[in-house]
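In: below are the sequence and a predicted model; questions follow.
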Amino acid sequence: MRGQAVAEPSALPGAVGGRAAQLARTGLRHGWTTGACATAASTAAYTALLTGEFPDPVTVTLPKGQQPGFALAVEARGDGWATAGIVKDAGDDPDVTHGALVRATVRAAAPGSGVLFRAGPGVGTVTRAGLPLPVGEPAINPVPRKMMREHIAAVAALHGGSGDVEIEIAVDNGEEIARSTWNPRLGILGGLSILGTTGIVVPYSCSAWIDSIRRGVDVARAAGRTHVAGCTGSTSEKVVMAVHGLPEDALLDMGDFAGAVLKYLRRHPVERLTIAGGFAKLSKLAAGHLDLHSARSQVDKGFLARLARTGGADDDLTAAVAAANTGLEAVRLCSARGVPLGDLVAAAARDTARGVLREAAVAVDVICIDRAGTIVGRVGP
């Protein structure tokens, strides 16, 4: 068995509206979240516990009504327990959990206990406040828990069970995979989180990354941090730590998603935000772009030339900036002539950030760096 879903999400009724049509045009496939896989596996395991037979494929209902079927990669039963496993298919999304084997072991629990959740090997445990689960709980998020409870109740009603069960979710090699995620920084230790609000992975939506940014803000606030930093990468994180001495749990790996940081802080403010990143990316923020990915925004040399002009560039320098091969070349040209283009970009990026934050009382400073981590532009709050 391949352990992949039988039906493509884009072919399912009501599949994510216009996004499904867009993906159909590009040929990209939707995938399934770890939460959907855990729900399908626990449904199959509980069915086998009550009937002795594993449904294969097993069909589940997702939060928006889609009903995909999942093939089983693992089936095992013993005295009072049953295990089913499903290989996660993330479709065409570059998801680090694509191909991971998600296992659910269901055991009978004490009468009246309802559904209890346990973290098996490869699933993390919450160790810091600020996440949507209490400290000490398995990192199985609220929507997957709700999905599993609903499906356990449906199986119990169909086959005469009590619905009182313990569900242990495990992910093969999950602890190793989790090292490539935000989990250690968020205080989720020992493995992966079981995620998903719709059950569907939309290729290149980067919803997990954006959700991690939000959880990073939540954890920082719960830890009493009043100063956080949104950084485009590891080099800018090192610079911020050196400049401001911020602890790791105050650092937000925003990547290209400056807008996600700013919009969430608008609703959940802290006293101070540092935005740090490569000059080229932050020049896009300065020009008003909130998504800094190269496929969705470009360095605007004309914009840089106009900024340089405001900083005192003459006609020749302005023309040279407009014709520069890269943003960093424009900075070097201006630096040699005493025009502070880096500082001007930092100030314009701060203006964009303040516009998104609106009335939120968040002081903003910006640090622009080159590839070596040298600060080439800076503005205070």
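Out: Cool, got the structure.
In: contacts and neighbour counts: CA atoms only from here.
Out: OK.
In: show me where this protein has helices.
Out: 17-26, 34-51, 142-159, 174-178, 183-186, 207-222, 234-244, 258-267, 279-286, 301-310, 315-322, 327-336, 341-357 (DSSP state H).
In: tell me the most buried of those?
Out: The highest mean neighbour count among those, using mean count of other C-alpha atoms under 10 Å, belongs to helix 34-51: a mean of 28.
In: could you check the angle helix 142-159 makes with that one?
Out: 20 degrees (axes from the mean of the first three to the mean of the last three C-alpha atoms, to 10 degrees).
In: what packs against helix 34-51?
Out: On a contact count with 3 or more C-alpha pairs under 8 Å, 6 or more residues apart in numbering; DSSP states H and E, helix 34-51 meets strand 58-59, strand 74-78, strand 81-87, strand 101-108, helix 142-159.
In: by contact count, what packs against the first one?
Out: When contacts are defined as 3+ C-alpha pairs under 8 Å, 6+ apart, strand 58-59 packs onto helix 34-51, strand 69-70.
In: also this one, for the comparison:
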Amino acid sequence: MSQGASPLVPPRDKRGTRTGFTTGACAAAAAKAAARVLVRGGALTEVETTLPNRDRVTFALHRCETDGERAVCSVIKDAGDDPDCTHGAELVAEVRLTGDGEVTLAGGQGVGVVTKEGLGLEVGGPAINPVPRRNIIDMVREELPEGRGAQVTIHVPRGEEMAKETLNARLGILGGISILGTSGIVRPYSTAAYKASVVQAIDVARHRGNVDLVLTTGGKSEKYAMEMMPHLPEEAFIQVGDFIGVGVKHGARVKAERIHVVGMMGKLSKMADGKLQTHAAGSDVNMALLAQLARESGASDELVREVEGANTARHVLELCAARGLTDITTRVCRRVVEHLSKHAGPGPQVRAYLVDFNGTLLGQHPAPPRQEEAA
């Protein structure tokens, strides 16, 4: 299969499905081109390369220059319709030939440096993941005569700035972005990629000795969770998005002692219904369940009917608050803990916290210890 990668980055469609290419695939193409220019001479405008998934792809080159001792080639990353902060990034490969038969790989400007353990990468080395590392080396080797080696350095101009939009600093990757990609292809809004990032963040947190994991459903809930638990380090807080099931199961797998789940009424209502994936397109709020919980909280028949006909979980919260019925949030949290504990197994204790859009804690389970017990 052969595909083309445009030299210009086309506009993204927020609802589109156009695939793109990973930073690793772009870096491998640039490195292959630079090695070819050094070995064969001349200049290139494009290069065909093999992705980690074995697809053959032709990349247009943004830069291609050599002075005979080194060559520099670059590719502009097209992430397709994925909302990737590295969309439009220039992946630059600088290659020098050696006589030792080895291909070495280094990170230059804009490529992050690994400063902490737990990522499966060498501390002090570049944040170039194993699959793209192998792909870059393999593509360069294809161009080298027998017995020759190469020194390859990957640069990403503006990489340090782009990294501010990622979790790299929290993971201990400083000074730039990571070179990523297991297949070479970026799929818009890839659930696999997001799940992998959740697993990686949990691994890092546990590797650093954190026995408490705080799983949040988004940026706001994470901010409020940090305010509630200021004694925990930043890496203990992990945005799982819609994939609470992935977070809880992996947290149990790596032997976390406590898993704190923090979110707002909509997401927690879905978890209370036993849903492990809470995306709006994949699961609806069960109004019948919320009506049942409202009744158990002492709601009148009239309020129960209003809850059954509510538009959203937030609407349910407003209806109950207007009647002074606050216990429903605690009951939602209790149901969340019951369901998630089944998936966590006997290891970690699961705790749930329901906050509103202003960060006010509306309900939690288990209940906090009383003052005299905590003293």
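Out: Nice, thanks for sending it over. None of these values were measured; they are calculated from a predicted model.
In: before we move on, back to that, in JSON lines: the helices and strands packed on strand 58-59 of the first structure, plus distance to residue 182 of the first structure.
Out: Output for these, formatted as JSON lines (distance: least, C-alpha to C-alpha, whole Å):
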{"stretch": "helix 34-51", "distance to residue 182 of the first structure": "16"}
{"stretch": "strand 69-70", "distance to residue 182 of the first structure": "28"}
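In: between the ones you listed, which one is closest to residue 258 of the first structure.
Out: helix 34-51 (26.2 Å; C-alpha to C-alpha).
In: and the closest one, how far out from the chain middle?
Out: 25 Å (C-alpha atoms, centre = their mean, to the nearest Å).
In: and for stretch 64-72 of the second structure?
Out: 36 Å.
In: nearest to residue 312 of the first structure, out of the helices and strands packed on strand 58-59 of the first structure?
Out: Here helix 34-51 is closest among these (C-alpha to C-alpha), at 54.5 Å.
In: please produce CSV containing the helices and strands packed on helix 34-51 of the first structure, extended by distance to residue 284 of the first structure.
Out: Conversion of these to CSV gives the following (distance: least, C-alpha to C-alpha, whole Å):
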stretch, distance to residue 284 of the first structure
strand 58-59, 45
strand 74-78, 48
strand 81-87, 39
strand 101-108, 40
helix 142-159, 35
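In: among those, which comes closest to residue 204 of the first structure?
Out: Comparing these against residue 204 of the first structure with C-alpha to C-alpha, the closest turns out to be strand 81-87 (20.2 Å).
In: mean per-residue distance, the closest one to the second structure?
Out: By mean C-alpha distance after the TM-score superposition for the first structure, the fitted strand 81-87 of the first structure averages 0.8 Å away from its aligned residues in the second structure.
In: where does that strand end up in the second structure?
Out: Strand 81-87 of the first structure lines up with residues 70-76 of the second structure when matched by TM-score structural alignment.
In: so what touches the matching stretch?
Out: Stretch 70-76 of the second structure is contacted from outside by 7-9, 26-27, 29-31, 33-35, 37-38, 59-66, 88-97, using C-alpha atoms under 8 Å, 6 or more residues apart in numbering.
In: residue 290 of the second structure -> the first structure?
Out: Aligned partner of residue 290 of the second structure by TM-score structural alignment: residue 304.
In: isn't that match up against residue 321?
Out: Yes - the pair residue 304 of the first structure / residue 321 is scored as a contact, 6.8 Å apart, by C-alpha atoms under 8 Å.
In: intersection of neighbour lists for these two?
Out: Common neighbours of residue 304 of the first structure and residue 321 (C-alpha under 8 Å, 6+ apart) are residue 330.
In: about what we covered before: looking at the helices of the first structure, which is closest to residue 376 of the first structure?
Out: Of these, nearest to residue 376 of the first structure by C-alpha to C-alpha is helix 341-357, at 5.4 Å.
In: superposed on the second structure, what's the mean shift for that closest one?
Out: Averaged out, helix 341-357 of the first structure is 1.6 Å away (mean C-alpha distance after the TM-score superposition for the first structure).
In: state the distance from residue 267 of the second structure to residue 357 of the second structure.
Out: Distance, residue 267 of the second structure to residue 357 of the second structure, by C-alpha to C-alpha, to the nearest Å: 13 Å.
In: just to revisit the earlier point, now render the helices of the first structure as CSV, adding distance to residue 120 of the first structure.
Out: Below are those laid out as CSV (distance: least, C-alpha to C-alpha, whole Å):
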stretch, distance to residue 120 of the first structure
helix 17-26, 34
helix 34-51, 12
helix 142-159, 15
helix 174-178, 10
helix 183-186, 16
helix 207-222, 22
helix 234-244, 31
helix 258-267, 32
helix 279-286, 40
helix 301-310, 52
helix 315-322, 57
helix 327-336, 48
helix 341-357, 41
